[in-house]
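S.K.: What follows is a protein structure lacking sequence information:
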């Protein structure tokens, strides 16, 4: 118990004083090692070895590739093409541009795999268009922020890659298990948008003609092939998820540079530099989490947690409720990627002792953490959209409150109806 308190207490203290997450994990791990051995005999060679071991993973190469895809999509103007497809499809419904916002996020999700990329790339396009058509800026920002959470649910997904690598489960299965939850999120959000739009009297646009829809599809057809290439390639066995991400990068760069001619050599170099910086920040977290997970295993902290919960919780339903509340709380204070590295080594052995499918719970955990992205006080997507929309934080919070209903509704459904997650992988990966 002492080791448990030192490990988690030191981590929380370091995070509270502003130490970056990766270094906080390393610092907390060293504190535990020092407690047991003394600072003068801490095995620093082992510390270095374990941190380096954490980033020595072929699977995790998919992360910089998906980050690069998101930046390529934003830089090349593909966001506008995706938005136009969605507008021609559902723009005529009550609260049409709200539906367009959700649908375009759904489409863009299959390309970037990142909620922040969605909010930062599509966000300005969505908010400007909605405000120009008479929607309140706060409502436009709220729809944009909440729909961005679909990004890491619909495959491909950076969190799914991380979870699959850490939990040692099929990344393709996590991808496929996310499809139905992502569709549920989108449909529930569109239902809420229609309800609010009807109450506020938001405008109804003219239905796009078939020729307009066809032109939008032709203009955006090549980008929306990206998720199809990734999923088909993985399911057919042509390439692994990591190789799929590399193929998608080459494809996106090709259409941006040679088909649309919106990507120059200088802009591509700048995008690569920015992606390298983002990747380096993630690698520090990955390295720190590897050492942290090793300390958890070395001193049997995970086993102690499992034994404690097993002695006090017999019902799988109660355990799922407790874990959901715990992960939601963590997601309010820690960004989704660090939270995955922190929680997965602890949670996966626990759920397996209760017979819970790790694919099922992986999707549940990712959705939990996506809700955290639009929840104060950290809420990365929340602050990204606030900056893009230039709205007061209090107004954004007030407008986004109703959108927790579809998010929590989807979370409850997939938590207690596992086949909503497991059905598609069981059919396609049989």
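M.R.: Sure, I can see it. These numbers come from a predicted model, not from an experiment.

S.K.: alpha carbons only for contacts and neighbour counts from here, please
M.R.: Will do.

S.K.: Helices of the stretch 151-300 of the chain, start to end?
M.R.: 158-167, 171-177, 179-200, 210-236, 241-254, 265-298 (DSSP state H, counting those that start in this stretch).

S.K.: Can I get those in CSV including distance to residue 112 and mean neighbour count?
M.R.: Formatted as CSV, these follow (distance: least, C-alpha to C-alpha, whole Å; neighbours: other C-alpha atoms under 10 Å):
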stretch, distance to residue 112, mean neighbour count
helix 158-167, 8, 23
helix 171-177, 13, 25
helix 179-200, 15, 19
helix 210-236, 9, 17
helix 241-254, 10, 20
helix 265-298, 13, 19
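
S.K.: Redo the ones you listed as CSV? Include distance to residue 409.
M.R.: Output for these, formatted as CSV (distance: least, C-alpha to C-alpha, whole Å):
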stretch, distance to residue 409
helix 158-167, 21
helix 171-177, 17
helix 179-200, 8
helix 210-236, 26
helix 241-254, 30
helix 265-298, 31
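
S.K.: Check whether residue 87 really touches residue 98, as I assumed.
M.R.: No. Using C-alpha atoms under 8 Å, residue 87 is not in contact with residue 98; the gap is 9.7 Å.

S.K.: To residue 118, which of the helices of the stretch 151-300 of the chain lies closest?
M.R.: helix 158-167 (12.7 Å; C-alpha to C-alpha).

S.K.: got another, please set it beside the one above:
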């Protein structure tokens, strides 16, 4: 900041604008977190995680099937809902189910994040597409066409991680975590 003032790149007006934009962004993130926390509390009070757990454990017969269903669910939801809200809403519900299937929490976390990442890169809402569109000053359709080739390797990696959990857990096991 001091160097910005010295080189006259950062004026009081630009600093004020940056602080205002930061405050707006922080406030919107906090609203998302508050709303997700309230929704999570309501879902916990209504015992939705327990119901979902019994539904999934009754209908799915393996950890791999659970992770595939979770990946598809998060990919679809990620295309419509912000990642922060989705993490705050879904992880407290799905993590207990994952532990019932003896899925390592680290493995579950990696699959969750990768699935959400794919969802954020797909229309109709794909939040990352809109961010890239505004930064690059390009139409969202052009950005999606540019991003599409990267969805294939991400999908392949996601499937490899689901079917071969050792890929995720081998390094932490070796270093004693």
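M.R.: Noted; the coordinates are in hand. What you are looking at is a predicted structure, and each value in this text was computed from that prediction instead of being measured.

S.K.: And the TM-score between these chains?
M.R.: The TM-score (TM-score structural alignment, normalised by the length of the second structure) is 0.84; 177 aligned residues with a C-alpha RMSD of 2.7 Å.

S.K.: quick revisit: quick one, which of the helices of the stretch 151-300 of the first structure gets closest to residue 33 of the first structure.
M.R.: Short answer: helix 265-298, nearest of these by C-alpha to C-alpha, at 8.1 Å.

S.K.: Mean deviation, the next helix or strand after the closest one versus the second structure?
M.R.: Heading C-terminal from helix 265-298 of the first structure, the first helix or strand you meet, by DSSP states H and E, is helix 301-312. Average distance, helix 301-312 of the first structure versus aligned residues of the second structure after superposition (mean C-alpha distance after the TM-score superposition for the first structure): 0.9 Å.

S.K.: Just want the angle from the helix or strand hosting residue 49 of the first structure to helix 265-298.
M.R.: According to DSSP H and E, residue 49 of the first structure maps onto helix 44-55. Note on geometry: by axes from the mean of the first three to the mean of the last three C-alpha atoms, to 10 degrees, helix 44-55 of the first structure and helix 265-298 are set 130 degrees apart in direction.

S.K.: Find me the equivalent region of helix 44-55 of the first structure in the second structure.
M.R.: Mapped onto the second structure using TM-score structural alignment, helix 44-55 of the first structure spans no residues at all.

S.K.: which other helices and strands contact that helix?
M.R.: Here helix 44-55 of the first structure touches helix 265-298, going by 3 or more C-alpha pairs under 8 Å, 6 or more residues apart in numbering; DSSP states H and E.

S.K.: what's the angle from the helix it packs on to helix 158-167?
M.R.: Interaxial angle, helix 265-298 of the first structure versus helix 158-167 (the same axes, to 10 degrees): 30 degrees.

S.K.: roughly how far out does the helix or strand where residue 173 of the second structure lies sit from the chain middle?
M.R.: Element membership for residue 173 of the second structure, per DSSP H and E: helix 166-174. Mean C-alpha position of helix 166-174 of the second structure versus that of the full chain (C-alpha atoms, centre = their mean, to the nearest Å) differs by 22 Å.

S.K.: after superposition, how close is that helix to the first structure?
M.R.: Mean deviation for helix 166-174 of the second structure: 3.7 Å (mean C-alpha distance after the TM-score superposition for the first structure).

S.K.: Return the set of buried residues in that helix.
M.R.: For helix 166-174 of the second structure, the neighbour count (16 or more other C-alpha atoms under 10 Å) marks 168-169 as buried.

S.K.: Now do it: which elements does it pack against?
M.R.: Using 3+ C-alpha pairs under 8 Å, 6+ apart: helix 166-174 of the second structure touches helix 105-120.

S.K.: In the first structure, what stretch matches the helix it packs on?
M.R.: So helix 105-120 of the second structure sits over residues 358-373 in the first structure, by TM-score structural alignment.

S.K.: Residue 87 and residue 98 of the first structure: which has the busier surroundings?
M.R.: residue 98 (33 against 25; other C-alpha atoms under 10 Å).

S.K.: Any figure for the gap between the residue lying closest to the more buried one once chain neighbours are set aside and residue 408 of the first structure?
M.R.: Counting by C-alpha to C-alpha, 6 or more residues apart in numbering, residue 193 is the residue found nearest to residue 98 of the first structure once chain neighbours are left out, at 6.1 Å. Per C-alpha to C-alpha, to the nearest Å, residue 193 of the first structure is found 16 Å from residue 408 of the first structure.

S.K.: Same question for residue 32 of the first structure.
M.R.: The value you get for residue 32 of the first structure to residue 408 of the first structure, if C-alpha to C-alpha is used, is 37 Å.

S.K.: Can you pick out the residue with more neighbours from those two?
M.R.: Neighbour count, other C-alpha under 10 Å: between residue 32 of the first structure and residue 408, residue 32 has more, with 25 against 15.
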